[in-house]
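K.L.:
A predicted structure for the sequence below; I have some questions about it.
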Amino acid sequence: MNFDLSDEQKMLGEQARALLGDLSPFDRLRGLIDSGAEWDEPLWRALAEMGFLGVTIPEEYGGLALGALDLGVIMEALGGANAAVPFMSSIVLAAEAIRLAGSEAQKAAWLPKLASGEAIGTFAYAEGPGPVFATGAALQGDRLNGSKGPVADAGVAHVAVILVAGGGFAIVDLDQPGVTRTRLDSFDQLRPHYRIDFADAAAEALPGVGKLDRLIDGAAVQAAFEAVGAADACLHMARDYAMERQIFGRLLGGYQAIKHKLADVAVATELARSNAYYGGWAVEASSDDLPAAAAAARLSGIKCFEMAARENLQIHGGIGYTFEANCHFYYRRERMLAVHLGNRGFWADRLLTAQPGSQTKAA
């Protein structure tokens, strides 16, 4: 059995990293924060032109019809660059929800727009304190009432897939009367979150039922890929600094304690990468192992990114906490990703209760 990526997947990752290296350097991220921008629109257009937005969308809807591992190598590159784009919200969650549960008419209406970048989507599952996946918002006929929040990237989204009472999905055009978006304070300045209030907003039910577990398991795997890419970037940033910084007459990297820190991060990152690869395989194979594989990938991704972001700060010392340094981009993203789609406790429970051949309950 070959556990390596294919040549095509490696090339896809190289193309994504090259694009992000050119268009999303740290100075660009700092400029976005200074200007108050919610996202990097030119980068989003470039991702669309490369076909990355449609990587898992079927060909009949303008996509490339590739698999979860192909999507994963792109997510890993996005994580490494700390990119300020709504890729997780629009492609991994909203587009996938429509693909899994939408009618043919809904797919034809929205998937081509999401694949081309013409429209941006988001997925609204939370309702403040309480269950991770809450179903208080109510769809009665074609009218939606209730609130959702925090919702990532809702400020730039055109359409939202909403988790509604009964556990189903509704699709809502956000540019209409009856929809109010309120920006929330966000620790990650490059991934804004909003509360969305619905007051008799026009909406359509997605006819597919029982798709929530499959959606969040797939998204958990992609979040793990993003975490692995970011952790690897932190590891290399810390290593490069340690090989340049002089302290007490010798290189910082020459001290055994620093070597141990970097080695621990490297081991944790490789373990998380292996779990992400297995999770990607389980998604593509529709394996009975998917619930456990997704939970393991999510947990190891949270752990490796947390360790990498914190050790990167520690190795840089006081300068690492300044805005002019680059460590804070990853530390902020790590804190946000650690609770997105459920925190460590939520996924630990799913791992413990996952059984081959069955799906656990998301709410």
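P.N.:
Structure's in. What do you need?
K.L.:
going forward, measure contacts between C-alpha atoms and count neighbours the same way
P.N.:
Noted.
K.L.:
strands along this structure, start to end?
P.N.:
121-124, 138-140, 143-152, 159-163, 169-173, 179-184, 193-202, 204-206, 246-247, 250-251 (DSSP state E).
K.L.:
residues contacting residue 69?
P.N.:
9, 277, 280, 281, 284 (CA atoms under 8 Å, 6 or more residues apart in numbering).
K.L.:
got a winner among these for most neighbours?
P.N.:
residue 280 (28 neighbours; other CA atoms under 10 Å).
K.L.:
I'd assumed residue 72 was in contact with that residue.
P.N.:
Yes: using CA atoms under 8 Å, residue 280 is in contact with residue 72, at 7.3 Å.
K.L.:
of the contacts of residue 69, just say which sits nearest to residue 140.
P.N.:
Residue 140 lies nearest to residue 284 out of those, by CA to CA, at 35.0 Å.
K.L.:
what's the end-to-end length of stretch 337-349?
P.N.:
18 Å (CA to CA, to the nearest Å).
K.L.:
with stretch 313-326 instead?
P.N.:
Stretch 313-326 has an end-to-end distance of 9 Å (CA to CA).
K.L.:
check which residues of that stretch are buried.
P.N.:
For stretch 313-326, a neighbour-count test (16 or more other CA atoms under 10 Å) marks 313, 314, 315, 316, 320, 326 as buried.
K.L.:
ok, now which ones touch the first one?
P.N.:
Put plainly, it is residue 313. Each residue near residue 313 by CA under 8 Å, 6+ apart is listed here: 320, 321, 327, 328.
K.L.:
second one coming, line it up with the first:
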Amino acid sequence: MNFDFSDDQKYLRDEARKFLEAQCTIAEVRKVLDDDTLGHNAEVWQKVVEMGWLGAAIPEEYGGLGLGMLELCVIAEELGRVLAPVPFSSSAYYFAEAVKLAGSEDQKTALLPGIADGSFIGCLATTEGPGAISESAIRAQFRDGKLTGTKLPVTDGDIATHAVVLAKDGGASCLVVVDLRQDGVSRKTLKTIEPTRGHAEIAFDAAPAELLSSGAGNGMVALDQILNRAAVLLAFEQLGGASRCLEMATEYAKERQAFGRPIGGNQAIKHKLADMYVKNEVARSNAYYGAWALSTNAAELPEAAAAARVAASEAYWYASKENIQTHGGMGFTWEVDCHLYYRRAKLLAVQAGSPAVWKEKLVTALEAKNAA
């Protein structure tokens, strides 16, 4: 079986890389890092919107390009390479997929075109503090079309216009969609290890909300499906960052001279780079398997998504850490870009669930498969 991308998808990747390397430089990333008032780079975001990438996996009848999930995987990897400081994942991986999976026809018609053309920014609000997401941990309440409760941290919650929120409707979990620009919603920006991606605490005080049809009474089931899909896309974003870390470390090892020769000639550095390469390739193999399962809606998606998430989180963390080590003392400084990738690696590792959560999911999926 050939898991590689098609020629058209490779062309999309190449063009996306050229565009992002020109329009989303590290200088653009640092603009957000250096300004505490910014949660994203609005100029870069507008350029991404104009490329139409937000609608890559949104059907044409809802204003999207109708390309597919594989194309979205390609774009995700390239965004990860440049540390794009934009709310793309929140809008395209989480919010759009939640509406596509759990929304009614009317909700899809009302919301998806806004995501595709960039007039809406979406986010997913599930957690209410530390710990894994569970039925018993949900405190937010949805009653009579009103939502009350607090969610934190919410990625891109400081700039989002709409949110899909996990709540309780009576004794059952549900998913509701909320316009964050209306009365009854208040937000507080949170500080994290990665300032180039904004986070917020969002409080709902009898805020008008609308139940997502397929998320009624089985919100946790619907959320699990959404996270499985997002996990594959996040794995590609992590893979892009890990690949760039390996490139940075290799380039520096060839240029940096010590005792009259490049440090890349030292066996310890060679082994370090080789280990980074191996972990990246393992992550790529799992990500490609996940992309296949995602694009075909295969029954193997839960295990493929978990495997991709675990491998990509490990690869990115290791590559970002060893990139700093390869750069030596300079790698720890503010001026060198290594820490930017380390920050993003740590952030992405805990989005949509920590590696420990996904390892548990992988074990559970494999046990269920073997028992069948």
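P.N.:
That came through fine. Note that the structure is predicted; figures quoted are calculated from it, not measured.
K.L.:
please state their TM-score.
P.N.:
Scored against TM-score structural alignment, normalised by the length of the first structure, the superposed chains reach a TM-score of 0.96; 358 aligned residues with a CA RMSD of 1.4 Å.
K.L.:
quick one on the thing from earlier: deepest-packed of the strands of the first structure, please.
P.N.:
Among those, judged by mean count of other CA atoms under 10 Å, the one packed with the most neighbours on average is strand 121-124 (a mean of 30).
K.L.:
what's the matching range in the second structure for that strand?
P.N.:
Strand 121-124 of the first structure corresponds to residues 122-125 in the second structure, going by TM-score structural alignment.
K.L.:
chain center to that stretch: distance?
P.N.:
Distance, stretch centre to chain centre, for stretch 122-125 of the second structure: 12 Å (CA atoms, centre = their mean, to the nearest Å).
K.L.:
repeat that for stretch 66-76 of the first structure.
P.N.:
12 Å.
K.L.:
looking at the buried residues of stretch 313-326 of the first structure, which are in helices?
P.N.:
Members of those lying in helices (criterion: DSSP state H): 313, 314, 315, 316.
K.L.:
closest one of those residues to residue 125 of the first structure?
P.N.:
Lowest distance from residue 125 of the first structure to these (CA to CA) belongs to residue 313, with 32.2 Å.
K.L.:
what does that closest one correspond to in the second structure?
P.N.:
Per TM-score structural alignment, residue 313 of the first structure is aligned with residue 324.
K.L.:
which residues of the stretch 1-150 of the first structure fall in helices?
P.N.:
Using DSSP state H, counting those that start in this stretch, the helices assigned to the stretch 1-150 of the first structure run over residues 7-23, 26-35, 41-49, 68-81, 87, 96-101, 104-116.
K.L.:
how many other residues sit next to residue 245 of the first structure?
P.N.:
The burial count assigned to residue 245 of the first structure is 14, neighbours taken as other CA under 10 Å.
K.L.:
same check on residue 31 of the first structure?
P.N.:
11.
K.L.:
likewise for residue 77 of the second structure?
P.N.:
Neighbours around residue 77 of the second structure, by other CA under 10 Å: 25.
K.L.:
now do the contacts for it.
P.N.:
236, 237, 238, 239, 240, 241.
K.L.:
in CSV: these, plus distance to residue 195 of the second structure.
P.N.:
Supplementary listing: the contacts of residue 77 of the second structure in CSV, determined by distance: CA to CA, whole Å:
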residue, distance to residue 195 of the second structure
236, 21
237, 17
238, 17
239, 20
240, 19
241, 17
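K.L.:
distance to residue 68 of the second structure and neighbour count added to those, as a markdown table?
P.N.:
Formatted as a markdown table, the contacts of residue 77 of the second structure follow (distance: CA to CA, whole Å; neighbours: other CA atoms under 10 Å):
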| residue | distance to residue 68 of the second structure | neighbour count |
| --- | --- | --- |
| 236 | 15 | 31 |
| 237 | 17 | 29 |
| 238 | 20 | 36 |
| 239 | 19 | 31 |
| 240 | 19 | 25 |
| 241 | 22 | 29 |
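K.L.:
now, those residues that are in helices?
P.N.:
Going by DSSP H, the helices hold 236, 237, 238, 239, 240, 241 from the contacts of residue 77 of the second structure.
K.L.:
coming back round to it: what's the match of strand 121-124 of the first structure in contact with?
P.N.:
For stretch 122-125 of the second structure, contacts defined as CA under 8 Å, 6+ apart pick out 90-92, 94-96, 115, 151-157, 160-166.
K.L.:
how big is the offset of that stretch relative to the first structure?
P.N.:
Per the superposition on the first structure, stretch 122-125 of the second structure and its aligned residues are separated by 0.4 Å on average (mean CA distance after the TM-score superposition for the first structure).
K.L.:
next up, the contacts around the closest residue in space to residue 321 of the second structure that isn't next to it in sequence.
P.N.:
Distances taken as CA to CA, 6 or more residues apart in numbering place residue 342 nearest to residue 321 of the second structure, at 6.4 Å, with adjacent residues excluded. Taking CA under 8 Å, 6+ apart, we find residue 342 of the second structure in contact with 317, 320, 321.
K.L.:
which one of those residues is nearest to residue 44 of the second structure?
P.N.:
For the contacts of residue 342 of the second structure, the nearest to residue 44 of the second structure is residue 320 (23.8 Å; CA to CA).
K.L.:
nearest spatial neighbour of that closest one, chain-adjacent residues omitted?
P.N.:
Excluding the flanking residues, the one nearest residue 320 of the second structure by CA to CA, 6+ apart is residue 342, at 4.9 Å.
K.L.:
tell me the counterpart of that neighbour in the first structure.
P.N.:
Applying TM-score structural alignment, one finds that residue 342 of the second structure aligns to residue 331 in the first structure.
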